[in-house]
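1. structure for the following, please:
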Amino acid sequence: MVQISVILPVYNGASTITDTIDSVLGQTFQDVELIVIDDGSTDDTVSVLETCNDERLQIHQFENAGQGESRNRGAALAQGEYLSFIDADDLWTPEKLESQWQALQTHPQAAVAYSWTDHIDEHNQFFRSGPHLPFSGDVYKKLIISDFVGSGSNVLIRKFAFEEVGGFAPHLTPAEDWDLWVRLAANYEFVVVPQVQILYRTVTTSSSFNLAKMEASSLQVMERIFAQAPPDLQDLAQRCRGHRYKYLTYKALDLTPQRQRARAAFRFLALALWYDPSLWRRRVIWKVVLRATVAVLLPQAGLMSLLTRQRKLFDIEALLFHIRFD
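-> Prediction:
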């Protein structure tokens, strides 16, 4: 029996999946199986997969059911004592699995290990930093406030814990990661590996992030969280909602903001400020208002030229880092 089962769900990922597979099979920790779940791809994904000659790789094809269900399907097939997941366009540094596995050996009371994340672009080049937070032990309260893990490509989980909490909830896509982390943290400790080991791909020319779907699934996750949270944590509800709407504000204005998305940003920002009035004291809020305003008023070409020339004036990265965990 292998130690670690890596589950890789893919839908039309022919252009990136080879690099992703190489980053898994090239790990310093070699006692792994890689279970690829093809989620009904219609491009050349399967043909690309079939060129990979490694006995640790398994390919399973299903009708399209979404990422959450694909991850659960892979977990059901897994033989390993530990589970890890990676999306078909993300990458790992070579020591990711070994570092997280060792962290769980050193901290037997923990069921989840996670590392730090940075973002890369379409060409595998560094784009920006992700969450670099040092939380270990009982992180339940902190995960209720905000999903600091960063992505579904991050964690290493003891399989029994994943099964105990019921795996991913597919109907909560694309917020199903956060939902699972919270359910795990309610029952088990986490341990951090304080190194950047997950390279999360951001397509810098894309505005395909589905804001409406993320808002709807986030609201469902927050409802589930506070339906199950103990009485002494119920007062976190407003702060939790404030942080989530702050995240949605950022996503609405990220990369190549468009007029419709900028209008949505005003609504998200208003809700973020309503739930978390402390945001009024943050200077980045006025940069957010300015970025949203010019995105509504200017044509796309003029907007991108202005954002490029006045990058510092319109930089809203700080919005993601103003999180009150205490």
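2. switch to C-alpha atoms for all contacts and neighbour counts from now on
-> Noted.
3. return the residues in contact with the closest residue to S153 other than its chain neighbours.
-> Distances taken as Cα to Cα, 6 or more residues apart in numbering put I86 closest to S153, at 4.0 Å, once the chain neighbours are dropped. I86 sits next to 6-9, 152-154 when contact means Cα atoms under 8 Å, 6 or more residues apart in numbering.
4. same thing but 7 Å
-> By Cα atoms under 7 Å, 6 or more residues apart in numbering, the contact list for I86 reads 7-8, 152-153.
5. nearest to D179 among those?
-> G152 (11.0 Å; Cα to Cα).
6. what about that closest one, neighbour count?
-> If you count neighbours by other Cα atoms under 10 Å, G152 ends up with 21.
7. next: I17.
-> Residues lying near I17 (other Cα under 10 Å) number 22.
8. the closest residue to it other than its chain neighbours in helix, strand or coil?
-> Distances taken as Cα to Cα, 6+ apart place A88 nearest to I17, at 5.1 Å, with adjacent residues excluded. Secondary structure, DSSP: H, G, I helix; E, B strand; the rest coil: A88 is coil.
9. and A88, how far from L49?
-> From A88 across to L49, the span is 11 Å (Cα to Cα, to the nearest Å).
10. between these two, which one's more packed in?
-> Per other Cα under 10 Å, whichever of A88 and L49 has more neighbours is A88, with 23 against 18.
11. help me confirm that that one comes into contact with L8.
-> Yes - in this structure A88 lies within contact range of L8 using Cα atoms under 7 Å: 6.4 Å.
12. and this one, so I can compare the two:
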Amino acid sequence: MVLTNSQPVLISVILPLYNAESYIREAVRSILQETRIPLELIVVDDGSTDRSLKVLKQIRDDRLVVLYNQGKGIATALNTGLAAARGKFIARCDADDYYPAGRLFRQINWLMQHPEAGAVCGGYRVIDPKGLSVTAFNWSQEIEDITGELQAGTARTHLCTFVIRTDIVRSIEGFRSYFVTAEDIDLQLRLGDATNVWYLPGMCYHYRLHETSITHTRSSTEREFFDQIAREFQRQRQQQGHDALQRGCPPALPQKHDKPPMTAKQHLQNFLLGEAWRSYQAGQLTKALVAGMRSALALPSNLTVWRSVLSLVIKSATASSQLMFRLYSRS
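-> I've put the predicted structure just below:
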């Protein structure tokens, strides 16, 4: 499975892996389906104990490279892949997610036509464990320079939607192992310090919600701490030129983990409820009601969501009645 030829590689996709036997085949195939550009897929296993590696061995493709990280954590796994990368560009895909067809080709073409840009990103779709669409985030229909957003501490999209010039990622020393989670947010914000980053409209990633992902196994205390400190470090860099981690004196990690993880069902419910109200605001009443009911049924014990859905039903019925009245009045 290791590349042995000397063919130039244009892009290296790094895929950190830990116990994702149910999803790894789909993730790998979504990347290797791109045959118009020379690429390598570097899977870095972080000590999987399930059948993930057996699944990989069944995939016969010279572009697939498997490395081993031995349980050293997500940031170290990503840096292991970065050190081995041969491509001019770098991208990431998590083992439980997947790429839409044509995404890499489109983004790389754009970067090659815009040498002043160091990275490009895009929108993403949230899916449930079975792959059904939950909601989509595509923030703009226009190409935008989002460097200023990143410098201000705002990460609008998922790191896995990015394609980045490899030399830039290496110039900022890759991922920082201090971050047990939110290493992706930290890297995005530091990219904004190092280069021009652009947003290219379109879906670039399918992000799957399920109970065994890092987001849903880490305590909320820990996740919130690292999310906040990534943005605090950015504020420090903008004001002082460097952050506490760069100075060697980062804040101590939280000792109490009194907030349990947000479950995938809670996360799914929140996304669906947001989709319902966005659809209502856009006048898409049927879509709003479907998303609202899916949200309530994702976690039926949450009475607050049922009240929100009831409000949505009433508002939708009122809006529909008003529309029918206006149409009748014109006839």
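13. mind listing what the residue nearest to I17 of the first structure touches?
-> Each residue near A88 of the first structure by Cα under 7 Å, 6+ apart is listed here: 8-10, 13, 16-17, 20.
14. at which residues are the strands of the second structure located?
-> Along the second structure, counting by DSSP state E, strands occupy 11-17, 39-45, 64-68, 89-92, 119-127, 133-137, 144-145, 163-165, 197-208.
15. Provide the aligned range in the first structure for the longest one.
-> With TM-score structural alignment applied, strand 197-208 of the second structure matches the range 190-201 in the first structure.
16. just the second one next, same as before
-> Residues 32-38 of the first structure are where strand 39-45 of the second structure aligns, taking TM-score structural alignment as the criterion.
17. list the buried residues for that stretch?
-> 32-38 (16 or more other Cα atoms under 10 Å).
18. ok, longest helix in the second structure?
-> In the second structure, assigned by DSSP state H, the helix with the most residues is helix 303-330.
19. buried set for that one?
-> Buried residues in helix 303-330 of the second structure (16+ other Cα under 10 Å): 305-306, 309-310, 312-313, 316.
20. that one packs against which elements?
-> helix 285-298 (3 or more Cα pairs under 7 Å, 6 or more residues apart in numbering; DSSP states H and E).
21. now with 8 Å, please.
-> Counting contacts by 3 or more Cα pairs under 8 Å, 6 or more residues apart in numbering; DSSP states H and E, helix 303-330 of the second structure packs against helix 264-281, helix 285-298.
22. in space, what's closest to Q61 of the first structure - neighbours in sequence excluded?
-> Closest to Q61 of the first structure by Cα to Cα, 6+ apart is D38, at 4.8 Å.
23. now do the contacts for that neighbour.
-> 9-11, 45-46, 59-62, 70.
24. against S305 of the first structure, how distant is the residue most central in space within the first structure?
-> For the first structure, the residue nearest the mean C-alpha position is S151 (2.1 Å; Cα atoms, centre = their mean). As judged by Cα to Cα, S151 of the first structure and S305 of the first structure stand 31 Å apart.
25. and G26 of the first structure, by the same measure?
-> Using Cα to Cα, G26 of the first structure is found at 41 Å from S305 of the first structure.
26. quick check: the aligned residue for V28 of the second structure in the first structure?
-> For V28 of the second structure, the residue aligned by TM-score structural alignment is I21.
27. from T106 of the first structure, how far out is its match?
-> Distance, I21 of the first structure to T106 of the first structure, using Cα to Cα: 28 Å.
28. between the two, which one's more packed in?
-> Legend: neighbour count by other Cα under 10 Å for I21 of the first structure and T106, higher for I21 (22 against 11).
29. what's that one in contact with, if anything?
-> Contacts for I21 of the first structure (Cα under 8 Å, 6+ apart) come out as none.
30. could you check how far it is from V165 of the first structure?
-> Distance from I21 of the first structure to V165 of the first structure, by Cα to Cα: 28 Å.
31. on that earlier part again, what does the residue nearest to I17 of the first structure align to in the second structure?
-> Using TM-score structural alignment, A88 of the first structure lines up with A95 in the second structure.
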